[in-house]
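1. got a sequence here, can you model it:
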Amino acid sequence: MSASSITRDTFGNTKDGKEVHRFTFTNKNKITIRVLDYGCIITDILVPDKNGEVKDVNLGFDDMEGYLTRSPYFGAVIGRVANRIAGGKFSLDGQDVQLPVNNGPNCLHGGVRGFDKVIWDTTVDGNRLILRYVSADNEECFPGEVTTTVSYQLSDDNVFSIEYTATTTKATPINLTNHAYFNLAGQGSSDLDGHVIQLLGDHYLPLDENTIPTGEVMAVEGTPMDLRKPVPLRERMKEVNGGLGFDHNFCVGDGGKLKFVARVEHMPSGRVMDVCTTEPGLQCYTSKNLKPTLGKGGVTYQQFSAFCLEAQHYPDSVHHSHFPNSILRPDELYQQTTTYKFGLKD
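-> Here you go, the predicted structure:
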């Protein structure tokens, strides 16, 4: 794995005047990825197509104002708990915890001010960018002081790897992910035409009316949720959730081992993205809640114009004892590795 280079510049300022830095990774194959120390946000992923034309396949904004005022978590690291916690509350070791409610009746993506809305400390170590954030005890009402690191690295094999660690001073739920929105035709494309998806989940989690898992772990066999063989994404979206597409967790195997879990191909451009993860779940989301949003280059993003593949533990695990455990305790280390590999169709 050869080294990519990392450079740093200033991207803007937060509302309270703190400077936000942008780090740019480049490799020998004309792939460029840019990330911020604010929210660990991936702002750009520039990838060549089969004709050598380079396009940005990651939705986002040209300036900080967009990320501060109108971002639906574009490109950000989500924590302490990605996805939804039903009712914004849970019990842990005999203690009831009430969280902020910011998504109907639920707590979503760590609350009002999650990990996506803070500046992280940064260290460049060769071709790795290491970001660190200490979340205070009772931040967003979660117990324990949690220290989290996120490491980004781009190889000359076109693998963009994300490694996470976390420790805590008190038992607390932890579920970290990255919420990049992809369109392999190029950000700003109005739909997901031409995309073919394969997702290796034998089971998925059915949802209730509040997008909370019912507790069932259902086989995909014989249902529109079966993505184990490549299928046209846009056509399959029409068969799911009354035509509103995917916002579902797929069960992709035991946690702990890095495994191939998904591939998306864009047939017209030849671009391919492979996803590997150590996580037990992969949330497939096809941007049904994306409202018209002014994005990069003056383009207005539309509903169903991007997909997310978010490696994580199962949503609402705190309420389902048969789901993989998401509680981190003081003597434990949370670890996750997820990789996105960009290439061309053979």
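
2. C-alpha from now on. contacts and neighbour counts both.
-> Fine.

3. quick one: the helices in the stretch 101-250 of the chain, in order.
-> Assigned by DSSP state H, counting those that start in this stretch, the helices in the stretch 101-250 of the chain fall at 233-237.

4. now do the strands in it.
-> 107-108, 121-125, 128-135, 146-154, 159-168, 172-173, 177-178, 195-199, 203-204, 218-219, 231-232, 247-251 (DSSP state E, counting those that start in this stretch).

5. which residues touch Asp274?
-> By Cα atoms under 8 Å, 6 or more residues apart in numbering, the contact list for Asp274 reads 260-264, 339-342.

6. inside strands: which ones of those residues?
-> 260-264, 339-342 (DSSP state E).

7. farthest pair in these?
-> Val261 and Phe342 (14.4 Å; Cα to Cα).

8. Thr149 against Arg132, yeah?
-> Yes - here Thr149 lies in contact with Arg132, judged by Cα atoms under 8 Å, at a distance of 4.4 Å.

9. I'd guessed Glu19 sits against Leu36; true?
-> No - Glu19 is beyond contact range of Leu36, at 10.6 Å (criterion: Cα under 8 Å).

10. list residues touching both of these two?
-> Phe11.

11. out of those two, which sits in the more crowded spot?
-> Leu36 (25 against 14; other Cα atoms under 10 Å).

12. which residues sit in contact with the closest residue to Leu131 other than its chain neighbours?
-> Take Leu131 and drop its neighbours on the chain: the residue closest to it by Cα to Cα, 6 or more residues apart in numbering is Thr122, 4.5 Å away. By Cα under 8 Å, 6+ apart, the contact list for Thr122 reads 37, 129-132.

13. this one as well, want them side by side:
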Amino acid sequence: MCEKILFGTMPDGEPVYLCRLDNRRGTRAEILSLGGIIRGIWTVDRNGNTADVVLGQDNLQAYLENPSCSGAVIGRVANRISGGRFTLSDREYRLEQNDRGNCLHSGSGNYAARNFKVEESGEDEVVLSLRDAGKDGFPGEAAVTVRYQLTEDHTLRVAYRADVSEATPVNLTNHCYFNLGGHGRPETGDHTVMIRADYYTAADENCIPTGEILQVEGTPLDLRQARPLGEAIEELSESRWDYGGFDHNYVIAGRGFRLAAAAWDPGSGRKLEVYTDAPGMQFYTANHLNGVSKNKEGASYPKHCAYCFETQNFPDAVNIGHFPNPIVMEGGSMVTLTEFRFSVAD
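-> Purely as a prediction, here's the structure:
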């Protein structure tokens, strides 16, 4: 079932809608037209109790003022572009340098604060669209659609498509913050995390890839076997790989649509599996949160209270020739799919 509700009004008077998907089997998702934000996902625990496992805000104004892109679709190019510039067809393009001299998540032109159009909604899905005119420095236009589908087996399927008018880099993802114990719980240290990756893209102190693709074996980044997140973060903090927690791009093993990562909360029994056809995934442990502001339902969100599985192309791929090619040619399309599969495991 899909329900469309007015959530608020943009400063220019444009309505923002909340689209509620409910599989009537214990799982519900709320999607905002603003930023294509996943505002909440309610799913059951081992005792049949339901909780919202996604960090978020109560109202539109809070989202407009929120700098963390929480739950939003990120584009035109997610993650970092070194120096805020790239060259395409012998022309240099300059972007906003909003992160230590680099461009992060396409700067202020990213989709988190853009209001998508609700194109259609079916029994179990909603489709949002956005026309990106390239005002953030990227060439040409991109017609973006994102389809959210909630299945009977408790899977939120997110399908992205971008049709471009000129050759341009495209890298779309979602910046959803998960806490399987419930969004208001302050701790995730006992949650176990597994990432199916033998390699990661090495980066400098500003999270800019060096171009090296290195093995995780023998490093704190090795999450091939599920381990408690708190233990992993503590080991990471004593190493040269630390960014205040995890903020690393993993090279997901295999090709095609496959399992990329999994998380499990021993307290509730909730389990999340992430499937994708993307080559990489940025694993981020909410290192910037400080617990000061009040959020959805009055909750405080301290550091490391959640984690993100950002399925994506590699960071700065537009400037590193041996990374997967992010360029979509004139008149072409970029299509990618990610699934968040929820279950209960003892």
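
14. nearest to Glu332 of the first structure, of the contacts of Thr122 of the first structure?
-> Arg132 (17.8 Å).

15. quick one: map that closest one onto the second structure.
-> Using TM-score structural alignment as the criterion, Arg132 of the first structure maps onto Ser129 of the second structure.

16. its match - how many residues pack around it?
-> 21.

17. same question, Lys135 of the second structure
-> 12.

18. hang on, isn't it packed against Ser108?
-> No - applying Cα under 8 Å as the test, Lys135 of the second structure and Ser108 come out as separate, 9.9 Å apart.

19. tell me if I'm right that Tyr111 of the second structure and Arg76 touch.
-> Yes - using Cα under 8 Å, Tyr111 of the second structure makes contact with Arg76 at a distance of 7.5 Å.

20. ok so, going back, neighbour count added to the contacts of Asp274 of the first structure, as JSON lines?
-> Listed next are these as JSON lines, based on neighbours: other Cα atoms under 10 Å:
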{"residue": "Phe260", "neighbour count": "16"}
{"residue": "Val261", "neighbour count": "25"}
{"residue": "Ala262", "neighbour count": "23"}
{"residue": "Arg263", "neighbour count": "20"}
{"residue": "Val264", "neighbour count": "25"}
{"residue": "Thr339", "neighbour count": "23"}
{"residue": "Tyr340", "neighbour count": "20"}
{"residue": "Lys341", "neighbour count": "17"}
{"residue": "Phe342", "neighbour count": "24"}
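
21. of those residues, closest to Arg234 of the first structure?
-> Proximity of those to Arg234 of the first structure (Cα to Cα) peaks at Val264, which lies at 12.0 Å.

22. roughly how far apart are Val217 of the first structure and Asn249 of the first structure?
-> Here Val217 of the first structure is placed at a distance of 10 Å from Asn249 of the first structure (Cα to Cα, to the nearest Å).

23. higher neighbour count, those two?
-> Asn249 (27 against 16).

24. the more buried one matches what in the second structure?
-> In the second structure, Asn249 of the first structure lands on Asn249 (TM-score structural alignment).

25. repeat for Arg34 of the first structure
-> Using TM-score structural alignment, Arg34 of the first structure lines up with Glu30 in the second structure.

26. and for the helix or strand hosting that match, what are the contacting residues?
-> Assessed by DSSP states H and E, Glu30 of the second structure sits inside strand 28-32. By Cα under 8 Å, 6+ apart, the list of residues contacting strand 28-32 of the second structure from outside reads 7, 16-22, 37-43, 150, 156.

27. got the angle between that strand and strand 142-150?
-> 160 degrees (axes from the mean of the first three to the mean of the last three Cα atoms, to 10 degrees).

28. mean per-residue distance, strand 28-32 of the second structure to the first structure?
-> Taken against the first structure, strand 28-32 of the second structure registers an average deviation of 0.5 Å after superposition, with mean Cα distance after the TM-score superposition for the first structure.

29. what's the first helix or strand after that strand?
-> Following strand 28-32 of the second structure toward the C-terminus (DSSP H and E): strand 38-44.

30. on contacts alone, who are the packing partners of that next one?
-> For strand 38-44 of the second structure, the packing partners by 3 or more Cα pairs under 8 Å, 6 or more residues apart in numbering; DSSP states H and E come out as strand 28-32, strand 50-52.

31. go through those strands and pick out the most buried.
-> Across these, averaging neighbours per residue (mean count of other Cα atoms under 10 Å) puts strand 28-32 on top, at a mean of 23.

32. that one vs strand 38-44, what angle?
-> Relative orientation of strand 28-32 of the second structure and strand 38-44, computed by the same axes, to 10 degrees: 180 degrees.

33. shared neighbours, Val217 and Asn249 of the first structure?
-> With Cα under 8 Å, 6+ apart as the test, Val217 of the first structure and Asn249 both reach 204-205.

34. which element, helix or strand, includes Glu310 of the first structure?
-> Here Glu310 of the first structure is assigned to strand 308-312, by DSSP H and E.

35. what residues does that strand touch?
-> For strand 308-312 of the first structure, using Cα under 8 Å, 6+ apart, the contacting residues are 82, 175-182, 277, 279-287, 338.
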